[in-house]
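> Fold the following for me, if possible:
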Amino acid sequence: MSLEVIGWVRSDFGLDLTTLEAVTHGADQHARLWLARAANGTRYAVKLSGGGTAAGLAVTAYLAEQGVPGIPAPLRTRDGRLWGERDGCRLTVVPWVSDQRALDGPMTEAHWRSYGEVLASVHAVPVTDELARLLPRGGSAYPRIVAATRAMARRLRGPERSDASAADLAAIWSAAADRVATLTHAVERLAAELRDRPGPAVVCHGDPHLGNLLLGPEGRVWLIDWDDAVLAPPECDLMFVIGGVLAFAPISAEQQEAVLAGYGTADVDRTRLAWFLAIRALDDLSDWTRQALDPGADEAERAFAGRIVRGLVSSDGLVTLADVALRDLDRR
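The predicted structure is shown next:
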């Protein structure tokens, strides 16, 4: 496969690669990623994507053209396109900007501040007609997410338990049943309320957690993996800072302060923030549970997904954080 991909990159992008090294971290089940090296030592991220859309490529190309910091721009093909069509997938090449993931740390105060500066710059770019056509609206998938959550709850309440792992997941969902029910009802209720007062539609990354942030020297950061880019109010991204869901653990007060210092003035709508938090919590919970139950996945993948599910419903997990945010709304 490596030699084939090297040939595709040469043909489509005019780039001569010497090596390809598979990269295994990441949650995209429909993509394959390699660290590639050219003869002159320059490194690239080469990706074959079989799912989603190409909207993220258009967004990153546009943001880079607008001078937004921390955005690696995709290379263009010989005929000016942002990707090649190979084996039924999109073939893309992006500069490999860093080996250091923010998820692995350590992040300095300067890194946290730069992260806020990147988000602010993204949210400030003008929305073009092309982006308005390409990007979905943030939160618009909530009916599907609510339906998937309820379907998974019914499945886990059923009589069939294929193995101990399924029984364990059923017990986890049972213990969190009240919180999950609160989130599902709140998502539907708040959607109706927010429909009457839509916020500004800006370009949002949609998933700017620490797994999608790379670190560089002197506090520099890069925001990668724009597959979930949307047009939405800024709260869609800011929930990862103010809501505390950056990397499966709460963000500290000092870290949040540094991010917001870089971001600048943020007039946050707490109702909208709680709504996005609740949608994300339900989506993560149902999807990671699905992966943990997937008979086609190997045991290690299922075990990893199961650990994520346990983390989501833990005392500082996303389900709990979203539940707290909703209860805070009720007390206002």
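
> Please count neighbours and contacts with C-alpha atoms only from this point.
Will do.

> Please spell out which residues along stretch 165-185 are buried.
Residues 166, 169-170, 172-173, 179-180, 183-184 are the ones in stretch 165-185 that count as buried (16 or more other C-alpha atoms under 10 Å).

> Among those residues, which are located in helices?
Among those, DSSP state H puts 166, 169-170, 172-173, 179-180, 183-184 in helices.

> what sits up against the strand or helix carrying Leu20?
In the assignment (DSSP states H and E), Leu20 maps to strand 17-23. Residues outside strand 17-23 that contact it (C-alpha atoms under 8 Å, 6 or more residues apart in numbering) are 2, 6, 9-10, 32-39.

> change it to 7 Å
For strand 17-23, contacts defined as C-alpha atoms under 7 Å, 6 or more residues apart in numbering pick out 2, 6, 33-39.

> Go through that strand and flag the buried ones.
Neighbour-count burial for strand 17-23 flags 17, 20 (criterion: 16+ other C-alpha under 10 Å).

> Give me the distance between it and the centre of its chain.
How far strand 17-23 lies from its chain's middle: 25 Å, per C-alpha atoms, centre = their mean, to the nearest Å.

> Show me what the helix or strand that it is followed by is packed against.
Using DSSP H and E, the helix or strand that follows strand 17-23 in sequence is strand 31-38. Packed against strand 31-38 by the contact rule (3 or more C-alpha pairs under 7 Å, 6 or more residues apart in numbering; DSSP states H and E) you find strand 17-23, strand 43-49.

> want to put them side by side, so please do this one too:
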Amino acid sequence: MLEPPVLPHDLLIAVLQEEWRIDARQLAFLPLGADLNSAVYRVATPNGAIFFLKLRAGPFDEIALAVPKFLSDAGIAQIIPPLPTLSGRLWATSGQFTAILYPFVEGLDGYRVALSDAQWRQFGAAMRRIHSATLPAELQARVPRETFSPRWRDTVRAFLVHVDQQTYPDPIAAQLATFLAEKRSEILELVERADRLGQALRSSPPPVVLCHADLHAGNLLIAEDGNVYIVDWDDPILAPRERDLMAAGSGLMGGWRTADDEERLFYSGYGDALVDPAALMYYRCERIVADIAVYCQQLLLTDEGGEDRPQALRYLMSNFAPGGTIELAMGTVRPGD
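I've put the predicted structure just below:
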């Protein structure tokens, strides 16, 4: 979210005091991320302690906090765990928002600074530990399981019909509608490829592991001390490991290196893995389809969002650039493989 929500600072300060006994003297909104349902703040206290406050609007599932807390407690240092409230919960409520507090780690995300060779290996090694984690039965039962749902593919098909039947007074929406019409055949090819691969995987499901499910450069925090943290565990899932492995070499990691270099460095930390290229291609295609669907919902169904709207349009359009995510996804395996 690039613009702060309409929420009095006094309310946030009161929640921090009541739930965490933190005397917040300074709250600074941080214009980070593309999620319109999340807002983040830097919280400073008189004694010099710094915290990271995340507010999330809309539905909230505690599993998004319980999983990273478990992984951190299991000794995976690349996870920043949420701080419990005085009552032991991992979140509090503030008006219509869920409030989550973390230690503040100074650093930049992977879009703003390139990972070194060693940091790529550290990232790969951390993902190996995450994929090898054994969740307690009670926790595992609450983590969603991959279904290879056609939801986003159906949504994109519906929007391609929608833009032919509607006019849009909002300039961003109108620009998106024109762009979708121009890219219709390319989008449908992507959707149909994901459909075929998804149906095959649904018919013969691969083994599943715990996955982060939203790995990209923006969800890697490169700290000033050189450590790499995997953040934003909003949607953990039990899925084939390719759900996460697709990130290296996908065009989602900041564009600092070639796709081949990303994969080489990542797997030098991750270790040997039998990777299914069809599953890898499915997740790369499906990720783009889901992004198109979400951005269409954001830009065509509402005129809200302020400065987030042009950014969302840029993000959507960037998938179609030469050497971008679509080109890389469609080249993961040869047609017919």
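
> ok so, going back, with distance to Pro126 of structure 1 added, can I get the buried residues of stretch 165-185 of structure 1 in CSV?
Formatted as CSV, the buried residues of stretch 165-185 of structure 1 follow (distance: C-alpha to C-alpha, whole Å):
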residue, distance to Pro126 of structure 1
Ala166, 47
Leu169, 44
Ala170, 46
Ile172, 44
Trp173, 42
Arg179, 38
Val180, 37
Leu183, 33
Thr184, 34
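
> What's the biggest helix in structure 1, counting residues?
helix 270-293.

> What span of structure 2 is that one aligned with?
Mapping helix 270-293 of structure 1 onto structure 2 (TM-score structural alignment) gives residues 277-300.

> Can you tell me what sits against the matching stretch?
Against stretch 277-300 of structure 2 from outside (C-alpha under 7 Å, 6+ apart): 152-153, 155-156, 173, 190-191, 194, 197-198, 242-243, 246, 250, 309, 312, 316, 329, 332-333.

> Mean per-residue distance, it versus structure 1.
Stretch 277-300 of structure 2, aligned to structure 1 and superposed, deviates on average by 1.5 Å (mean C-alpha distance after the TM-score superposition for structure 1).

> Walking through the stretch 101-250 of structure 2, point out its helices one by one.
Counting by DSSP state H, counting those that start in this stretch, the stretch 101-250 of structure 2 has helices at residues 117-132, 137-140, 151-165, 171-182, 184-203, 242-245.

> Output those in JSON lines, with distance to Gln78 of structure 2 appended to each entry.
Formatted as JSON lines, those follow (distance: least, C-alpha to C-alpha, whole Å):
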{"stretch": "helix 117-132", "distance to Gln78 of structure 2": "7"}
{"stretch": "helix 137-140", "distance to Gln78 of structure 2": "20"}
{"stretch": "helix 151-165", "distance to Gln78 of structure 2": "31"}
{"stretch": "helix 171-182", "distance to Gln78 of structure 2": "37"}
{"stretch": "helix 184-203", "distance to Gln78 of structure 2": "31"}
{"stretch": "helix 242-245", "distance to Gln78 of structure 2": "15"}
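
> follow-up on the earlier one: just the angle between the strand holding Leu20 of structure 1 and strand 43-49, please?
Interaxial angle, strand 17-23 of structure 1 versus strand 43-49 (axes from the mean of the first three to the mean of the last three C-alpha atoms, to 10 degrees): 60 degrees.

> is it true that Ala44 of structure 2 touches Leu53?
No: between Ala44 of structure 2 and Leu53 there is no contact under C-alpha atoms under 7 Å: 10.4 Å.

> And those two? Which one has more around it.
The neighbour comparison of Ala44 of structure 2 against Leu53 (other C-alpha atoms under 10 Å) goes to Leu53, with 23 against 19.

> Tell me the residues of structure 2 aligned with the strand holding Leu20 of structure 1.
Counting by TM-score structural alignment, strand 17-23 of structure 1 corresponds to 24-30 in structure 2.

> In structure 2, which residue is most central in space?
Centroid-nearest residue in structure 2, with C-alpha atoms, centre = their mean: Asp214, separated by 3.5 Å.
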